[in-house]
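Chemist: sharing a model that was predicted from the sequence below.
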Amino acid sequence: MSDSGRRKPPLVADRRYGRSGGGSRAEDTKAKPAKSARKRRAPAPRRKPRGPIGLIAALIGWVWRIAWGMTWRLGLVLVLILGGAVAFTASSMPPLEDQLDGRARGSVTMLDDEGQVFAWRGDQFGGVVTTETVSPYLKHAIIATEDKRFYRHIGISPRGIASAIRINLSEGRGPLSGHGGSTITQQTAKLLCIGEPYDPEVWKSEAEYEADCRATTIGRKLKEAIYALALEARYSKDDVLTIYMNRAFLGAGARGFEAASQRYFGKSAADVTPAEAAMLAGLLVAPTRYAPTADLARSQNRANVIVGLMRDQGYLTEAEAENARANPAELSEAAEARAGGYFADWIMSSGPDFLTRKTTEDVVIRTTLDQRLQKAAEDGVKAVFDTKVREGSEAQAAVVVMSADGAVRAMVGGRKTKVSGAFNRATQALRQTGSSFKPFVYATALELGYHWYDTVEDTPLTIDIPGSGPWSPDNYDHRFRGTVTLAQALENSLNIPAVRVADAVGLDLVRKIAGDFGIQSDLAQGPALALGASESTLIEMTGAYAGILNGGSSVTPYGLIELRLQGQSEPLMDNEGGIGERVIREDAARELIWMMRNVVTSGTGTRAGLPDREVAGKTGTTSAARDAWFIGFSADYVAGVWMGYDDNTPLTGVTGAGLPAEIWHEVMVRVHEGLPVNPLPMARPDPPVQQPSVADSSNAPRAAPAPRREDPIERLLRNIFGIRN
């Protein structure tokens, strides 16, 4: 029996396909293609290269995997170290207020006789400014100039550093030399010397310390970057900018923008115009080069560049920019004076170092300077050199103007008056005085009882000087006038009578009288003393003449009236100059003034005369005309003029009666503008019927017996107890 008619069971159980019931095979057959269609054909595996190429590729892959693993791990470690360094540095930073004024030195502010500022020395700090208190123009000028992305970076700018390196290399410098690409934050880190304070025990000088702070080594730049990031972490952006504005050096001793604004414009940093703000911001790149006191035109040109940057970055409108260019910043009167010149330098040298040149405090000094008279002195010198001295001449001149009590009112130490720290010929140059010394010879004679009408011989004279042999003085014009009065001898600056009078009254006494009047330099021992063979400074000689004007009392020239610490009212020092002890009797001084008045009216000093008032003085010319002097006075002021070459080259065709007298005239005309006319305190005693002679015509001069010589001890006692004849 056949079972072909039976239905064959399925080869695969239905439940293997997840079915619950039976189904036709046709359905199964149709489902298979659908399922196979969903299948994707797996890509054929890449066959690895074999042989040497495969080995090299495997080696490169292995090295890469190791390098990458090390790199990201090392990078992570470095990030953690950097973050720790930044966090530690930021946590050790002091409060903001302690970061604003980090000067190692203090400042000296000098006031004139009216209390107006005319000079600064040391590190001037004008006071704290913030981003909110300064003029918006100044804030924007700083950002536009130094770091236009300041408010968008984290303290360092890789783009800026890369650009700076590229520029440095293209210009043939080292990658870190020249352009630094520093942000304002990095510059602030440098100003703070990355947190290292100045220690005088570590550094030889402050200059060496600051040079190290500005070093551009790779290690230093890395520390600077860390410190900059810490600044950003510790302070706000405005705080960082505030530190920068208070710490930046801006030339002429100004630290911070408030000091610079006061220094150059005489106003607060809150009030500067766009043009002034641009000039101040322009100083940041090179404070000494672009300081307006050094070259105003250069500073203005730099400011124009800053104005353009401010306009391009939207801080100024086109109209504001054009107005700033059309009206460039100008210096204040005090700034124009270039920090007080020679007078301010003299004041700094006359006070104690610890309160002047090496002060660590802020000091205010009130002085005797009269700025009107200072300008008169400068203009008087310039007027003569511009019109009467050949172009290219290197001859120098110095001027001192003072009151009769020794208060110095003006000082010119050389032809270049707008200077600071220069050689001061008024106070530092020791020069032979020539015939300007002769008034002290005649002052000695008058003090001993002689008068203007006493006579002396102007005849040939030879004196045997031990150790030197015979010496024969001569007059300037090589003429002899016979018997002359003391007044005539001084009026015409005759040499032989001066030598005879000095020998007659005693060289030691002449030396003592001159010293008592304030000539402290070493005085010659021989008879040439009478002709000004000794050296002295212009300020000493002018002070000695002030003693004649004030009636015969010694004078100590002074310029400092009062010194105090800034913010305090009680002075630490008062002036140490002024009128001292009496040297000669008042009537002797008044007679000498009358004799010196004749020098100007009819003698060697006629070019010095003023048209509207009485003046007196004396010319002086040294051997070979190496020095030429004129020193004199009105009833109000004493002025001294010296002219010569620094290297002692003889002057050509110049004597004290010439250009120095003309400079004196030009200065004193300007000094007395607008002042009331006062007569000189002079007297002319009437001569007796018979006039004694100071010395006869013999070769050995001697004193006339008629006037009684006072015993030195008697004279000393009379001065001490105030006894008058």
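Modeler: That came in fine, so what should we check first?
Chemist: going forward, measure contacts and count neighbours with C-alpha atoms only.
Modeler: Fine.
Chemist: quick one, strands of the stretch 451-600 of the chain?
Modeler: 455-458, 463-465, 469-471, 482-485, 535-536, 553-556, 560-565, 573-574, 578-582 (DSSP state E, counting those that start in this stretch).
Chemist: how about the helices in the stretch 301-450 of the chain?
Modeler: 318-326, 333-336, 341-350, 371-388, 438-447 (DSSP state H, counting those that start in this stretch).
Chemist: among the strands of the stretch 451-600 of the chain, which is nearest residue 289?
Modeler: When the strands of the stretch 451-600 of the chain are compared by C-alpha to C-alpha, strand 560-565 sits nearest residue 289, at 31.5 Å.
Chemist: would you confirm that residue 368 contacts residue 113?
Modeler: Yes. The criterion here is C-alpha atoms under 8 Å, and residue 368 meets it with residue 113 at 5.0 Å.
Chemist: the two: who's more crowded?
Modeler: Higher neighbour count among residue 368 and residue 113: residue 368, with 24 against 17, using other C-alpha atoms under 10 Å.
Chemist: now do the contacts for that one.
Modeler: Residues in contact with residue 368, defined by C-alpha atoms under 8 Å, 6 or more residues apart in numbering, are 112-113, 407-409, 558-561.
Chemist: switch those over to JSON lines; also include distance to residue 130.
Modeler: Shown next, in JSON lines, are the contacts of residue 368 (distance: C-alpha to C-alpha, whole Å):
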{"residue": "112", "distance to residue 130": "31"}
{"residue": "113", "distance to residue 130": "33"}
{"residue": "407", "distance to residue 130": "42"}
{"residue": "408", "distance to residue 130": "41"}
{"residue": "409", "distance to residue 130": "39"}
{"residue": "558", "distance to residue 130": "41"}
{"residue": "559", "distance to residue 130": "37"}
{"residue": "560", "distance to residue 130": "35"}
{"residue": "561", "distance to residue 130": "35"}
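Chemist: okay, now the one to match up with it:
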Amino acid sequence: MNDRTKRAERREPSFESGRGGSRDDFDMRLSDDDRPVRGHRAPPRSEARQPPRRDKRSGGGGGRRRGRRGRSFLGGLFYWTLVLGLWCAIGLGGLIAYHAAQLPPINQLTVPKRPPNIAILAADGSLLANRGETGGRTITIGEVPPYLPKAFVAIEDRRFYEHFGIDPIGLGRALVNNLRRSGGVQGGSTLTQQLAKNLFLTQERTAARKIQEAILALWLERTYSKDQILELYLNRVYFGSGAYGVEAAAQRYFNKSARSVTIAEAAMLAGLVQAPSRLAPNRNPEAAEKRAQLVIAAMADQGLISQNAAKTALVAPAEAAERIGAGSVNYAADYVMDVLDDFIGAVDGDVTVLTTIDTKLQSSAETILVEALAAQGAKQGVSQGAVVSMATDGGIRALIGGRDYTKSQFNRATAAKRQPGSAFKPFVYLAALEKGLTPDTIRDDSPVSFKGWEPENYSRTYRGPVTLQTALAHSLNTIAARLINEVTPKEVIRTAQRLGINSALQPNLSLALGTSEVTPVELTAAYATFANGGQSVLPYVIREVKSSSGKVIYARAAASFGPVIQPPTLSMMNAMLHEVMVSGTGAKANIPGWEVGGKSGTTQDFRDAWFVGYTARLVTSVWLGNDDNSAMKRVAGSGLPAEIWGKYMKAAHAGAQPAPLPGGLWQGTPRSIFDGGAPVAGARPPANTQTADSDRAWVPPAPQEKNFLERLFGG
């Protein structure tokens, strides 16, 4: 190697980054005299003549080599991203397919039938209560004001009419908001997804449930129109307090139909579904109102209501009303449900039941009973009461089954069997009259004993010979005992059953004093026979039942079961029971201007106290006592029960035209044995008096012939 070559090698330029690339990338371009161009020294001849193989494949140039490396990295990244995405898609598809397989076949999928609702209406058509799992009937979207469904769309799913059941935009917006906000989490579920969950799935929060929810949402969107989906949603969503559907919620919180809600009320209902327990307007009115304000603002922002309407709604926010049905009407509603099956069988769809209940009478009876017990219950040792009031044909107008339905749902008016005490005596006297006695018949009020049974009067005193009318008016026990001994307990039982007493009655002499148990409803119905002219009465509360389409399923026809008391006997009974109200134990409860009949009843040790009475318009019974059958503090039927009865009946008859009792009041025959209307001890009717009944009354009844077994064993 010559010196020139050595010097050229020593002076070979270095190619740093940014100044032409590496040595391999430099285009040598030598001149004919082997001198490098641009002042650079040429590399050795051997290197210039044999460039690297990789330069030949790439075409030379350092810039092109670096681009190839860049493209390889980006290409690899794209490739592996594509592969990963494909595998994710395959995995997601498999996961979806797996969870879809857990659902019924799509071609067999149907919307589950909504549990039926029974709407129970008062006689005037107002709602008393709803019964059923949903708490309200199905309502169509065309029945409600337009702003009601719009409120739900505005706050729950503003793109409801644009998406296909799943809203990617909504999901993204919810995700962004959740990342920005430090508290609170937004969901991305559409109304369709929420409906799918409510219809088909449980409330569990799992990925599996969300996948199935999305699948079902797509099926709903394919099967139903948007308005149909919204209608299904409004009828299925839960609003708390046992209310499923917007109609049930409107009744529950505002005591009105969803057809009548205001914008403010609609906004409160729409805001409630996010957290029914926390946002219930009757529990947390402040939170419910704040949420409703958000709904109203959303409706205005989306142009669903005008700005003026929004301002009006914000100025006058909705308020939860006192709940109708939280009190005594539930006793009446329960009674309706107890007997409904007897008329229409199993309930397959929504039905409306029109009842005989008068809301004013129901409210009046409840108020008077509750106030009386609040004022005197603790002092007199009485904790419970019941009131039954019915028309003379048996239609129940008011039914109070207890003091407070929220604390005790036991219906004492229809289910509690208690001893009626002296309130049972009219059946004994009726049986005696039907055997030929009259109100003027005399019996001796004196100590009496029947095989060891020695009934005493309440006052522990005796009056001597008295008329049956006087004896009933003053509820003399000895006379009732004498009468049942004469006519026999079995005859008294047949008489009571004929008038509507269905409970088992024991055929013993003490039955005369009401020792066999009955319910307030059946005792009231039996007294109605005295008030309606002697016609048999079957108590009823249902007048008509209609399906959701308006078809009449059942309608009560006017029914007459025929007379069970003959007119002369009925006239005598009414005269006797009227005397109770004029001069006897019911005098304090009498209704001025009306012909009124009634009877008090008090059981042994003051465990039960009753007052049952009637006019030509209404028959009412009041019972007071304790559920554990403990004794009250000397509460007699002529006391607090008569007071409650009198207040209620006077209010019920206010403004009504007085009417006489059917059949009139028996006037009787003037007797010389009476002095000022009171019997005179030892008196005898004169010989020319044509009153065989009174003559018989002075003769002790003939002893009944005993059969062989009675003579052998006694009895």
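Modeler: Structure's in. What do you need? Remember, it's a predicted structure, so these values are computed and weren't measured experimentally.
Chemist: sorry, back to before: could the strands of the stretch 451-600 of structure 1 go into TSV alongside mean neighbour count and distance to residue 394 of structure 1?
Modeler: Shown next, in TSV, are those (neighbours: other C-alpha atoms under 10 Å; distance: least, C-alpha to C-alpha, whole Å):
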stretch	mean neighbour count	distance to residue 394 of structure 1
strand 455-458	26	37
strand 463-465	13	38
strand 469-471	11	34
strand 482-485	18	39
strand 535-536	21	22
strand 553-556	26	32
strand 560-565	21	32
strand 573-574	14	39
strand 578-582	17	35
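Chemist: in contact with the counterpart of residue 362 of structure 1 in structure 2, which residues?
Modeler: Under the alignment (TM-score structural alignment), residue 362 of structure 1 pairs with residue 350 in structure 2. The contact partners of residue 350 of structure 2, by C-alpha under 8 Å, 6+ apart, come to 116-119, 137-138, 547-548.
Chemist: which residue ranges of the stretch 601-725 of structure 1 form helices?
Modeler: 659-671, 712-721.
Chemist: would you check how far apart the match of residue 362 of structure 1 and residue 248 of structure 2 are?
Modeler: Here residue 350 of structure 2 is placed at a distance of 13 Å from residue 248 of structure 2 (C-alpha to C-alpha, to the nearest Å).
Chemist: now the residue nearest to residue 340 of structure 1 when sequence neighbours are not counted: which helix or strand?
Modeler: Leaving aside its chain neighbours, residue 340 of structure 1 sits nearest to residue 119 (4.8 Å; criterion: C-alpha to C-alpha, 6 or more residues apart in numbering). Residue 119 of structure 1 belongs to strand 117-122 when assigned by DSSP states H and E.
Chemist: what packs against that strand?
Modeler: The contact analysis (3 or more C-alpha pairs under 8 Å, 6 or more residues apart in numbering; DSSP states H and E) places strand 117-122 of structure 1 against strand 107-111, helix 333-336.
Chemist: what would the ones you listed look like in JSON lines with distance to residue 69 of structure 1?
Modeler: Shown next, in JSON lines, are these (distance: least, C-alpha to C-alpha, whole Å):
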{"stretch": "strand 107-111", "distance to residue 69 of structure 1": "58"}
{"stretch": "helix 333-336", "distance to residue 69 of structure 1": "64"}
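Chemist: the ones you listed: which one's closest to residue 39 of structure 1?
Modeler: So among those, strand 107-111 is nearest, using C-alpha to C-alpha, at 89.9 Å.
Chemist: what range in structure 2 matches the closest one?
Modeler: Under the criterion TM-score structural alignment, strand 107-111 of structure 1 matches residues 117-121.
Chemist: so what touches the matching stretch?
Modeler: Against stretch 117-121 of structure 2 from outside (C-alpha under 8 Å, 6+ apart): 127-138, 333, 336, 349-355.
Chemist: among the residues you listed, which ones are buried?
Modeler: 127-132, 134-138, 333, 336, 349-355 (16 or more other C-alpha atoms under 10 Å).
Chemist: so what sits against both of residue 350 and residue 248 of structure 2?
Modeler: residue 137.
Chemist: mind checking which of the helices and strands packed on strand 117-122 of structure 1 is nearest residue 443 of structure 1?
Modeler: strand 107-111 (37.0 Å).
Chemist: mean deviation of that closest one from structure 2?
Modeler: After superposition onto structure 2, strand 107-111 of structure 1 lies on average 2.8 Å away from the residues it aligns with, using mean C-alpha distance after the TM-score superposition for structure 1.
Chemist: and the angle for that strand with strand 560-565?
Modeler: 140 degrees (axes from the mean of the first three to the mean of the last three C-alpha atoms, to 10 degrees).
Chemist: residues of strand 107-111 of structure 1 that come out buried?
Modeler: 107-111.
Chemist: same check on stretch 339-352 of structure 1?
Modeler: Those would be 339-348, 351, for stretch 339-352 of structure 1 by 16+ other C-alpha under 10 Å.
Chemist: run a quick neighbour tally on residue 650 of structure 1.
Modeler: By other C-alpha under 10 Å, 17 other residues sit near residue 650 of structure 1.
Chemist: now it: closest residue in space, sequence neighbours ignored.
Modeler: Nearest to residue 650 of structure 1 is residue 626, by C-alpha to C-alpha, 6+ apart, at 4.3 Å.
Chemist: roughly how far apart are the aligned partner of residue 434 of structure 1 in structure 2 and residue 468 of structure 2?
Modeler: The equivalent of residue 434 of structure 1 in structure 2 is residue 421 (alignment by TM-score structural alignment). For residue 421 of structure 2, the distance to residue 468 of structure 2 (C-alpha to C-alpha) stands at 18 Å.
Chemist: isn't residue 361 of structure 2 right up against residue 653?
Modeler: No. The pair residue 361 of structure 2 / residue 653 is not scored as a contact, 10.2 Å apart, by C-alpha under 8 Å.
Chemist: more crowded one of those two?
Modeler: residue 361 (18 against 15).
Chemist: residue in structure 1 matching the more buried one?
Modeler: Residue 361 of structure 2 maps onto residue 373 in structure 1, by TM-score structural alignment.
Chemist: burial measure for the counterpart of residue 512 of structure 2 in structure 1, as a count.
Modeler: Mapped onto structure 1 by TM-score structural alignment, residue 512 of structure 2 lines up with residue 530. Residues near residue 530 of structure 1, counting by other C-alpha under 10 Å, number 31.
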